[in-house]
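Student: All I have is the shape, not the residue letters:
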């Protein structure tokens, strides 16, 4: 019978699942790539939107500051300003007052021209007074005047942060001429308005914007920025890699939160405009699509698992049940019957399998019956094969005993011969008790003992009580003993020995027949041993092979005969019979 191989790792179920994965993985990979690409594009667009907002605001703010600077220069050289600077001492009080009011009105116009202007001040050191747009105070703070005078020369920009105020200054003459200042114009920028305009750059939650000046070390924020973020922004724009760059953008983590930092440098203001936005807020629209994508991934996984389970139930499980049933049949279980509840291909296979097992049972039964009939014919053949040589020798011995008037021995001889031929010629039963079989073998040995008087010593063991009544095949022991006489002891002139012993084991009875014959060759013993172990039919049928085959038919493959060289030097034959509780009917 062909043996079914064990289920390999790549069975049909595995191949179907792998095929499904080979289809799904590329599709999923393309979807993942498209999602990642789209997310990256949207990320870049949103990031660029922040950059554009920063650039637009800074450009607008610079344009407004340039306009104010231009107005400052025009006011410095205005006729009224020059008069009050140069000839104020020659003016009468009325003219001087009117000129001062005119200057004050022009300062007020400058102030109202821009929402970023909080106040405008003109300082005239020669007159030791000032003119202010918001008040009639004419006091000139020396420290404030000093800041206005040094702003351009010290920092290279007219913008100065002093006393928590951002000043835009214009002086005449310019510091490069190293002359004493004759007039200074200071525009006080509205910090609140700058903060308000910075807050308009990004309307995203938890975002913020600020002006950072590294040289003067001042910061103007939108009022929302906290100290850890401002410190991170200063470190960010101070990095050497941004020294010569006009703008930049990068993700920075502050206290476990990722922010998108964006900056643009203003050469006019010598200041960085910085904007920070939490990345989860910038990429907020992407979060929804990312969630949907992972939901799709989860659903795909569930579909794959469900489909795999469906394949397992529909194909693999019925197929495995069929393979398991084949293995049971392979091991000899012919009572297997499987059923399928669906009218599909497996239903047809299961029905054909059941039909095959029923047919196999029928064939095995026929073969088994044929083997029984063969066994019965072999037994009848054994019964009919009375060795003429043994018969002649027996009658010659009997004739000698009569001539010697040894009537007692002759009577015993006739009794043993009668028992022997009665047992051999009995018909109608194939099984006898072990005690009966042993008694027949002993009758045979008694006949042989009269023939080989004092030449052969026989040592009989006792039959275990438990085994005396067990049913055994008739004529299985006497042919083995006869084989010992014919092939081992017949040529022994003296000193012949024959031992028959019985030994109980856990699940079988062992019978040992051993002689000390001199005619056993190793080649003959090896050949006999191999033939007994072989499952191929033996061409020449002898008593040993007949008995071995009959015992295996009765008890199974692990029982029967085995041959070896015994400790006496002759052949040792071991017979194994099943324990009596195993009822193997022929």
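Tutor: Now that the structure is in, tell me what you want to look at. Everything numeric in this text was worked out from a predicted model, so none of it was measured. Numbering: from 1, shown residues only.
Student: only C-alpha atoms for contact and neighbour calcs from this point on.
Tutor: OK.
Student: What is the end-to-end distance of stretch 470-490?
Tutor: Stretch 470-490 has its terminal residues 32 Å apart, counting by Cα to Cα, to the nearest Å.
Student: Which of the residues in it are classified as buried?
Tutor: Neighbour-count burial for stretch 470-490 flags 470-482, 484-485, 488-489 (criterion: 16 or more other Cα atoms under 10 Å).
Student: Inside strands: which ones of those residues?
Tutor: 471, 472, 473 (DSSP state E).
Student: Strands along the stretch 401-550 of the chain, start to end?
Tutor: For the stretch 401-550 of the chain, applying DSSP state E, counting those that start in this stretch gives strands covering 431-433, 456-460, 471-473, 496-504, 508-515.
Student: dropping in the other structure now:
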């Protein structure tokens, strides 16, 4: 059919937007395929119908022209017989004697000759099925012999109407005036219609009614309307012909352009007519036949209309079926997909409206039940995760505080043995401030300013023990009010002192710096202690994300895990070489989580 296209939709997502692609549904594909199958059928049938109508029309024209030609051949054959009759009659012995009867015959012979010639004329006239008249006229005697008793001939008549070709004029018969086709011949032949020099004139005529009878037979109940036409005379039509329609047709035809045989299509009375014509070789009249094209093509038109009606009904039925399929299948499926996407985005309260009298009722009911169970389970897991986090944080805090206390008590013990009261007083003062800060377990968060104050107390305690120790705190004021977990700097500073400064002779320096970027709040702890190799640094970074074991530094690992729980997977500790020569520990805290006042749910998702 066509290639599958894809529509895109953006949905809100943590940290930006999530781009989802939605493929074209199977319903749409099937619907488009059905349309694409119907369109070629419609085009093919329309083309086939047009070809069929053209072929039928051509065949009708050919058949009609053949019939016209055959009809004209019969007319011309009959007309030629009359033409030959005048020639044959002129050669009869009696006709030859009639030319000179006034010179050498007496009255008796003359009467007998006239009687014999009259019988032959009547016999010739009766031998032909057409209504006809045969007349022999002697100009010298002004006498005539004719088969029409009602006719009257004189020299003026022949001088006026003499024609060696077939003419058309009105004659008086026993039935009244009637049009005849007339042809004359003279013995001997004359020039320029010089009737006075002719010994005998033969007139052969047949009634136009003969043509009308043949036209009636030609029509014979068909749809055609044949008629004989000459621009100088009224047309010869069949009985029952619509003369007004024939007159309109004649007015639309340019007879000067018509010659031989041919066909044309003319519109009359808001209807198409096929006009066929053929010219008579003897009479030089035009035989014209016209018939309504609609009646001829009516079976094909009826078949075409029936096909289009069925096609329309099929299309309407298909559209209705498609609509029902769309409403009862596609729409519920789409609603189900929307609900699934809502569950995927974390909206576990999404529910589907139940449908009545639909197969999707059970499916929607089960989906709502499943969503409710998932929501209930998620809420239980969410609450449980918060409780676990609180217990873990308090456990970690309780683990860090004793670790630090052991070191302080060991120092006090040493100073007591040395009877250094000032060091003991300073240590207890700093230690009391430290524990006043750490024992407030109801407050898990603190500002960076308070955390730095505790670290300074801690460093001063160690400076009492290690005189060569010095420290620097360089943190911008903009970071001082950031809320962070308690006791995340002390284990790092302790690690720098124990594993760095104490392991190297000479002056020791610990530098604490702060930096605020668009993505994170960063604290950097540098020392100029013994440092570590690249391999050991890489091992430290890897151990931070592994479960706790005996060989790991307990305090530093606890800090890393607390940062991850609090600020997400993008936060934590990173170990590297320090520009001071020792070890650098970088504390990263996701700024977005700090600003949102992070929840345990986000932490669990990120993990």
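Tutor: Looks like it arrived, so ask away. As the structure is a computational prediction, the values presented were derived from the model and not from experiment.
Student: Adding distance to residue 53 of structure 1, write the strands of the stretch 401-550 of structure 1 out as a markdown table.
Tutor: Converted to a markdown table, the strands of the stretch 401-550 of structure 1 look like this (distance: least, Cα to Cα, whole Å):
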| stretch | distance to residue 53 of structure 1 |
| --- | --- |
| strand 431-433 | 111 |
| strand 456-460 | 118 |
| strand 471-473 | 108 |
| strand 496-504 | 104 |
| strand 508-515 | 100 |
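Student: Out of these, the one nearest residue 295 of structure 1 is which?
Tutor: With Cα to Cα, the closest approach to residue 295 of structure 1 among those belongs to strand 508-515: 68.7 Å.
Student: can you give me the offset of the helix or strand harbouring residue 47 of structure 1 from its chain's centre?
Tutor: Taking DSSP states H and E as the definition, residue 47 of structure 1 sits inside helix 12-76. How far helix 12-76 of structure 1 lies from its chain's middle: 37 Å, per Cα atoms, centre = their mean, to the nearest Å.
Student: And it, what does it pack against?
Tutor: Using 3 or more Cα pairs under 8 Å, 6 or more residues apart in numbering; DSSP states H and E, the elements in contact with helix 12-76 of structure 1 are helix 93-112, strand 165-172, strand 183-189, strand 257-266, strand 271-278, helix 279-282, helix 284-311.
Student: the inter-axis angle of it versus strand 183-189?
Tutor: 150 degrees (axes from the mean of the first three to the mean of the last three Cα atoms, to 10 degrees).
Student: Using TSV, lay out the helices and strands packed on helix 12-76 of structure 1 together with distance to residue 55 of structure 1 and mean neighbour count.
Tutor: Shown next, in TSV, are the helices and strands packed on helix 12-76 of structure 1 (distance: least, Cα to Cα, whole Å; neighbours: other Cα atoms under 10 Å):
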stretch	distance to residue 55 of structure 1	mean neighbour count
helix 93-112	26	16
strand 165-172	21	22
strand 183-189	21	24
strand 257-266	7	21
strand 271-278	9	25
helix 279-282	18	18
helix 284-311	23	14
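Student: Now render these as JSON lines, adding distance to residue 439 of structure 1.
Tutor: Conversion of the helices and strands packed on helix 12-76 of structure 1 to JSON lines gives the following (distance: least, Cα to Cα, whole Å):
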{"stretch": "helix 93-112", "distance to residue 439 of structure 1": "144"}
{"stretch": "strand 165-172", "distance to residue 439 of structure 1": "135"}
{"stretch": "strand 183-189", "distance to residue 439 of structure 1": "137"}
{"stretch": "strand 257-266", "distance to residue 439 of structure 1": "103"}
{"stretch": "strand 271-278", "distance to residue 439 of structure 1": "107"}
{"stretch": "helix 279-282", "distance to residue 439 of structure 1": "103"}
{"stretch": "helix 284-311", "distance to residue 439 of structure 1": "68"}
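Student: among those, which is nearest residue 148 of structure 1?
Tutor: Across the helices and strands packed on helix 12-76 of structure 1, residue 148 of structure 1 has its closest neighbour in strand 165-172 (5.5 Å, Cα to Cα).
Student: post-alignment, that closest one versus structure 2, mean distance?
Tutor: Once fitted to structure 2, strand 165-172 of structure 1 is off its aligned match by 6.4 Å on average (mean Cα distance after the TM-score superposition for structure 1).
Student: and the angle from that strand to helix 12-76?
Tutor: 40 degrees.
Student: Mind giving me the packing neighbours of strand 165-172 of structure 1?
Tutor: Secondary elements touching strand 165-172 of structure 1 (3+ Cα pairs under 8 Å, 6+ apart): helix 12-76, helix 142-155, strand 159-162, strand 183-189.
Student: out of these, deepest packed?
Tutor: Counting by mean count of other Cα atoms under 10 Å, strand 183-189 has the highest mean neighbour count of those, with a mean of 24.
Student: Contacts for that one, please.
Tutor: Under the contact criterion Cα atoms under 8 Å, 6 or more residues apart in numbering, strand 183-189 of structure 1 has outside partners 72, 76, 85, 116-125, 145, 148-149, 165-173.
Student: what about 7 Å?
Tutor: For strand 183-189 of structure 1, the surrounding residues in contact (Cα atoms under 7 Å, 6 or more residues apart in numbering) are 116-125, 148, 165-172.
Student: now do stretch 142-150 of structure 1
Tutor: For stretch 142-150 of structure 1, contacts defined as Cα under 7 Å, 6+ apart pick out 169, 171, 186.
Student: how about 8 Å then?
Tutor: Under Cα under 8 Å, 6+ apart, the answer for stretch 142-150 of structure 1 is 123, 160, 162, 167, 169, 170, 171, 175, 181, 184, 185, 186.
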